[in-house]
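Engineer: can't give you the sequence, but here's the structure:
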């Protein structure tokens, strides 16, 4: 299936190539950006606009799927370069864009101060008057092209996905999981869920995936990474793995070495599935590609276990 030429994938170069995407949608000379990467990605975002022939004053919208820093950390800095743009964000995420103090503190707790400086760059506030709060079902008008913002909790309570009826596609943020091109096989994309800290909720996540399938999407545009089709198979893979991951979490919960147990069991789960999928990389290489996600998924499952117990 050919991709829509009005949709441009932007590699934000977070961590490595082909890992973290933002998207540019162009309609009748006007543009919307969906997610923006970190503060360090702003030059790449501006270069992508120039390559597409889009002046900065033709960008009407920056829509955030959620406010985790790899998706939204550069929003404040980027908005300074986009004089006519307004920022669209979930109601729970809006306060963190206007005042990112708590967002920075929470990320620092997870990643550490040195990593925040190294990987995320400047995290600036967005003026409140430029922020549009997207309730469930909010519609963004891009020169007559409607982008629907649908609340999709599970990865985070402040998550939304963006439905583009023109291309019959979703911009999925992290709700529809992670799929890296290195792991593609003759069967197509390999996919896994992301349960990263701190708001993973398995049942809402499965419900969000089902809600997305209700629109019979032809493709999904993932932040991590890129456009995928074969949507029904990938959705089934995600739901199966969400259940397997929560089973793993419960089995590891009572262990004194819970985190090590989670990491080992998740690694085994993904390697088994990668082998069955025919991934072209060996186990060591697959583990290397997924190392950060395995660590974050283990942390997210631990947060879920502890919150569920409360």
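Structural biologist: Alright, I've got the coordinates. Computed from a predicted model, the values in this text were never measured in an experiment.
Engineer: C-alpha from now on. contacts and neighbour counts both.
Structural biologist: Noted.
Engineer: unless I'm mixing things up, residue 136 is touching residue 158, no?
Structural biologist: No. The criterion here is C-alpha atoms under 8 Å, and residue 136 misses it with residue 158 at 10.9 Å.
Engineer: Quick check: neighbours shared by those two?
Structural biologist: residue 151 (C-alpha atoms under 8 Å, 6 or more residues apart in numbering).
Engineer: neighbour-wise, which of those two wins?
Structural biologist: residue 158 (20 against 15; other C-alpha atoms under 10 Å).
Engineer: sec struct for the more buried one, please.
Structural biologist: State at residue 158, reduced to three classes by DSSP: H, G, I helix; E, B strand; the rest coil: coil.
Engineer: In addition, the following structure is provided for comparison:
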């Protein structure tokens, strides 16, 4: 049985490539401590068979899984939660309080994603969302600590990418499970300098100044690594944080420069501007992939980032009550 999709990161942490969109794009994490287990993020419904197979490969009984903890309820992180919970009889779902209702009754979540992606893409990439019984759901709180075996996991509220986002601190490995708060880092862009990273402004709750504060809060723990959903563990956190926040500033500047354009023109200008921004940053990082390859690898992110920036700009332009 090939298990190239299952990576042992040490310290009882395993990355499971959910195969969403492409390989090495979307990770869920399986933690094993003192005979107990937890999943952090799940990918979509189509990633759930790999999560269950990971338990089998590692010899972990399904009833040893105590927690399923999505970082937030965007579907590439939590679309498979309901289906996975059906297969884990003793697990509790631990979700940000703003996300609870969306996983107990995913109808509104599905409709929101449908508006962004369309029916064909929803069927191809996400499938039918399964509800989770309310009695199996616990809302997280800021600075909450839960135990996995005897190992503490600490949760903090980290808005900026989404208001329903929390991150999870693992003291054992001194790493944060960051969802999308600490950005995106694809292994295709690694060079001798290490990983490259970029912020994500996916619709619909991108708030750059709030995101900056969340990133700074993560850094206060002096993390040795970050476990990204997109994709896998990265180290050299101070360098990556500086790169991430610098690109966030450039993203904001690009958005403000395009703010007054008509919607369709603004969207195209944002997409072109983001590609140029990422291309220049990657060149400085020593990445020599050609522009067409960069555009292909970043196509989905550029499209969604442009949409999210536009929504943020429109929200900013509204008169405040």
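Structural biologist: Everything's here; your move. In this text, all values refer to a predicted model and were calculated from it rather than measured experimentally.
Engineer: so where do the strands sit in structure 1?
Structural biologist: 7-11, 21-27, 30-34, 59-63, 86-89, 131-133, 138-142, 145-151, 160-164, 169-173, 219-222, 226-228 (DSSP state E).
Engineer: Which stretch of structure 2 is the first one matched to in the alignment?
Structural biologist: When structure 2 is aligned by TM-score structural alignment, the counterpart of strand 7-11 of structure 1 is residues 13-17.
Engineer: before we move on, what about the last one?
Structural biologist: The alignment of strand 226-228 of structure 1 onto structure 2 (TM-score structural alignment) spans residues 232-234.
Engineer: what sits against residue 224 of structure 2?
Structural biologist: Contacts of residue 224 of structure 2 (C-alpha under 8 Å, 6+ apart): 173-175, 235-237.
Engineer: how near is it to residue 259 of structure 2?
Structural biologist: 38 Å (C-alpha to C-alpha, to the nearest Å).
Engineer: and if you look at residue 145 of structure 2?
Structural biologist: 42 Å.
Engineer: Do a quick rundown of the helices in the stretch 101-250 of structure 2.
Structural biologist: With helices called from DSSP state H, counting those that start in this stretch, the stretch 101-250 of structure 2 shows them at 107-117, 119-125, 208-219, 237-258.
Engineer: Counting neighbours, which bits of the second one end up buried?
Structural biologist: What it means is helix 119-125 of structure 2. 122, 125 (16 or more other C-alpha atoms under 10 Å).
Engineer: mean per-residue distance, that helix to structure 1?
Structural biologist: On superposition with structure 1, the mean distance recorded for helix 119-125 of structure 2 (mean C-alpha distance after the TM-score superposition for structure 1) is 0.7 Å.
Engineer: same deal with the third one?
Structural biologist: Between helix 208-219 of structure 2 and the aligned residues of structure 1, the post-superposition mean distance stands at 0.4 Å (mean C-alpha distance after the TM-score superposition for structure 1).
Engineer: so that helix aligns onto which residues of structure 1?
Structural biologist: The aligned range for helix 208-219 of structure 2 is 202-213, by TM-score structural alignment.
Engineer: Residues touching that stretch, excluding its own?
Structural biologist: 152-155, 170, 175-176, 232, 235, 239, 242-243, 246.
Engineer: The same query, at a cut-off of 7 Å, please.
Structural biologist: By C-alpha atoms under 7 Å, 6 or more residues apart in numbering, the residues outside stretch 202-213 of structure 1 that reach it are 152-155, 175-176, 235, 239, 242.
Engineer: and what of stretch 246-258 of structure 2?
Structural biologist: 198-199, 266, 269-270, 273, 309.
Engineer: Where does it end up in structure 1?
Structural biologist: Going by TM-score structural alignment, stretch 246-258 of structure 2 sits over residues 240-252 in structure 1.
Engineer: can you pull the buried residues of the matching stretch?
Structural biologist: Applying 16+ other C-alpha under 10 Å to stretch 240-252 of structure 1 flags 241-242, 245-246, 248-249, 252 as buried.
Engineer: Out of those, the closest to residue 66 of structure 1 would be?
Structural biologist: residue 242 (20.2 Å; C-alpha to C-alpha).
Engineer: Residue 308 of structure 1: which of the strands of structure 1 is closest?
Structural biologist: Once those are compared by C-alpha to C-alpha, strand 145-151 is nearest, at 21.8 Å.
Engineer: Where in structure 2 does the closest one fall?
Structural biologist: Going by TM-score structural alignment: strand 145-151 of structure 1 matches residues 151-157.
Engineer: That stretch vs structure 1, mean deviation?
Structural biologist: Looks like 0.6 Å for stretch 151-157 of structure 2 (mean C-alpha distance after the TM-score superposition for structure 1).
Engineer: and that stretch, how far out from the chain's middle?
Structural biologist: Relative to the chain's own centre, stretch 151-157 of structure 2 is displaced by 17 Å; criterion: C-alpha atoms, centre = their mean, to the nearest Å.
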